[in-house]
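Asker: After the sequence you'll find the predicted model.
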Amino acid sequence: MKIGLFFGSFNPIHVGHLIIANHMAEYSDLDEVWFVVTPHNPFKKKKSLLDDHHRFQLVLRATEDYPKLKPSNIEFGLPQPNYTINTLVHLKEKHPDYDFNLIMGQDNLYSFKKWKNYETILEHYEIYVYPRVSEKKEAPELLSHAKVHFVQAPIVEISSTFIRKAIKEHKEVKPLLPHTAWIYLDEMNFYK
């Protein structure tokens, strides 16, 4: 089975995440997309993150109606801060018959060479890239790399940062969130 790994803090997960993941599952050769909920991104400040368990719950609820989309808390048990290469190695050990691949926004190709062991990732894993509106320019050699595949997914410019700020300002954000995730956020009074 060919699995696409969609890493993120999902703080919170929003409809843009679902649109991209579903598009990858339906319009590429990936069989499933796993939302890998990241406990702590080495490039982000931890204080703005909801508790790991709550972000996983949001993803779990948001994906329950989509058989090809799965939540994953695989990184919760790994030493922190964690790096993608460690997760990939761990997943391969745990699921040797699965073919794991990365999913990332086109803007992330710009900083991909800063990732720990990025050469090893490129050597052993394929990368599925969705378009993003960005001023950043990708590294030219990555654009034509044999392991990098561009998927013409819809461009969705919704950000979790915008949603958190809007909730704090008492704005209506329900249309930006999967319904079940919105209910959980509202019940738990998150980001207010």
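Answerer: Thanks, I have it.
Asker: can we go C-alpha only for contacts and neighbour counts from here?
Answerer: OK.
Asker: quick one: furthest residue from the center of the protein?
Answerer: residue 170 (26.3 Å; Cα atoms, centre = their mean).
Asker: ok, and the closest non-adjacent residue to that one?
Answerer: residue 192 (7.7 Å; Cα to Cα, 6 or more residues apart in numbering).
Asker: Return the residues in contact with that neighbour.
Answerer: Residues in contact with residue 192 (Cα atoms under 8 Å, 6 or more residues apart in numbering) are 167-170.
Asker: Okay, and which of these map to helices?
Answerer: 167-168 (DSSP state H).
Asker: Tabulate the contacts of residue 192 in TSV, adding columns for distance to residue 183.
Answerer: Converted to TSV, those look like this (distance: Cα to Cα, whole Å):
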residue	distance to residue 183
167	13
168	16
169	18
170	15
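Asker: Okay, one more to line up with it:
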Amino acid sequence: MQIGLFFGSFNPIHIGHLIIANYIVEYSNLDQVWFVVTPHSPFKKKSTLLDNYQRLEMVYRATKDHPKLKPSDIEFNLPQPNYTINTLTYLQEKHPEHTFSLIMGQDNLKSFHKWKNYELILKNHHIYVYPRITQDNTTPPLIEHNNILPIDAPIIELSSSFIRQAIKAGKNVKPMLPENVWNYLDETSFYK
């Protein structure tokens, strides 16, 4: 099976994440997209970041009605700080029957050359790149590489930090979140 890995803190997961993941799984050769919830680094004090399992619960609730979208806690038990290359190596050993690709925004591709062992990732994995609106209109240097696959997904300018700030300010964010996630946040009063 062809699996796309969509990494993020998903703090919280929102409809933009689902729109991009669903578009990529429907308009590429991927069979599934796994939302890899990145763990809270024990070395960083970030009070706005919810607990790992609370964020995983939101991803589970957001994806449970979408058979091609799956939550993943694969990084929770890997040594910290973790690097993407370690996650890919671990997944390939654990699931040799699958082929893993990365999914990232074009803005992240611009700094991809700074990632640990990025050449090895690029050699062994496809990277699906979705467009982002950025102030910097330069083309990322690696965009021409054979394993970089630009995807003409809808441009979604919605961020988890915007949603957290809006909740704190008492704004209605219900249309920006999957209904199950909105219900969870409403029940728990997270981010208020």
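Answerer: Nice, I can see it. Fair warning: this is a prediction, and the values are worked out from it, not measured in the lab.
Asker: hmm, back to that, most neighbours out of the contacts of residue 192 of the first structure, which is it?
Answerer: Using other Cα atoms under 10 Å as the neighbour test, the contacts of residue 192 of the first structure are led by residue 167, with 18 neighbours.
Asker: how about the strands in the first structure?
Answerer: With DSSP state E as the criterion, the first structure has strands at 2-8, 32-37, 69-72, 99-105, 127-130, 148-150.
Asker: What's the separation between residue 2 of the second structure and residue 97 of the second structure?
Answerer: With distances taken as Cα to Cα, to the nearest Å, residue 2 of the second structure is found 9 Å from residue 97 of the second structure.
Asker: what does residue 154 of the second structure give?
Answerer: 31 Å.
Asker: neighbour-wise, which of these two wins?
Answerer: Legend: neighbour count by other Cα under 10 Å for residue 154 of the second structure and residue 97, higher for residue 154 (14 against 10).
Asker: check contacts around that one.
Answerer: Residue 154 of the second structure neighbours (Cα under 8 Å, 6+ apart): 19-20, 131.
Asker: Out of those, name the ones that lie in helices.
Answerer: Among the contacts of residue 154 of the second structure, the ones falling in helices (DSSP H) are 19-20.
Asker: Tell me how many other residues surround residue 22 of the second structure.
Answerer: Burial of residue 22 of the second structure, expressed as a neighbour count using other Cα under 10 Å, amounts to 17.
Asker: Give the aligned equivalent of it in the first structure.
Answerer: Using TM-score structural alignment, the partner of residue 22 of the second structure in the first structure is residue 22.
Asker: My guess is its match contacts residue 70. True?
Answerer: No: the pair residue 22 of the first structure / residue 70 is not scored as a contact, 10.7 Å apart, by Cα atoms under 8 Å.
Asker: shared neighbours of the two, anything?
Answerer: Counting by Cα under 8 Å, 6+ apart, the common neighbours of residue 22 of the first structure and residue 70 are residue 33.
Asker: how far away is residue 172 of the first structure from residue 163 of the first structure?
Answerer: Distance of residue 172 of the first structure to residue 163 of the first structure, computed by Cα to Cα: 9 Å.
Asker: Please apply the same query to residue 144 of the first structure.
Answerer: Per Cα to Cα, residue 144 of the first structure is found 34 Å from residue 163 of the first structure.
Asker: Could you do residue 91 of the first structure as well?
Answerer: With distances taken as Cα to Cα, residue 91 of the first structure is found 31 Å from residue 163 of the first structure.
Asker: So these two - more neighbours on which side?
Answerer: residue 163 (22 against 16).
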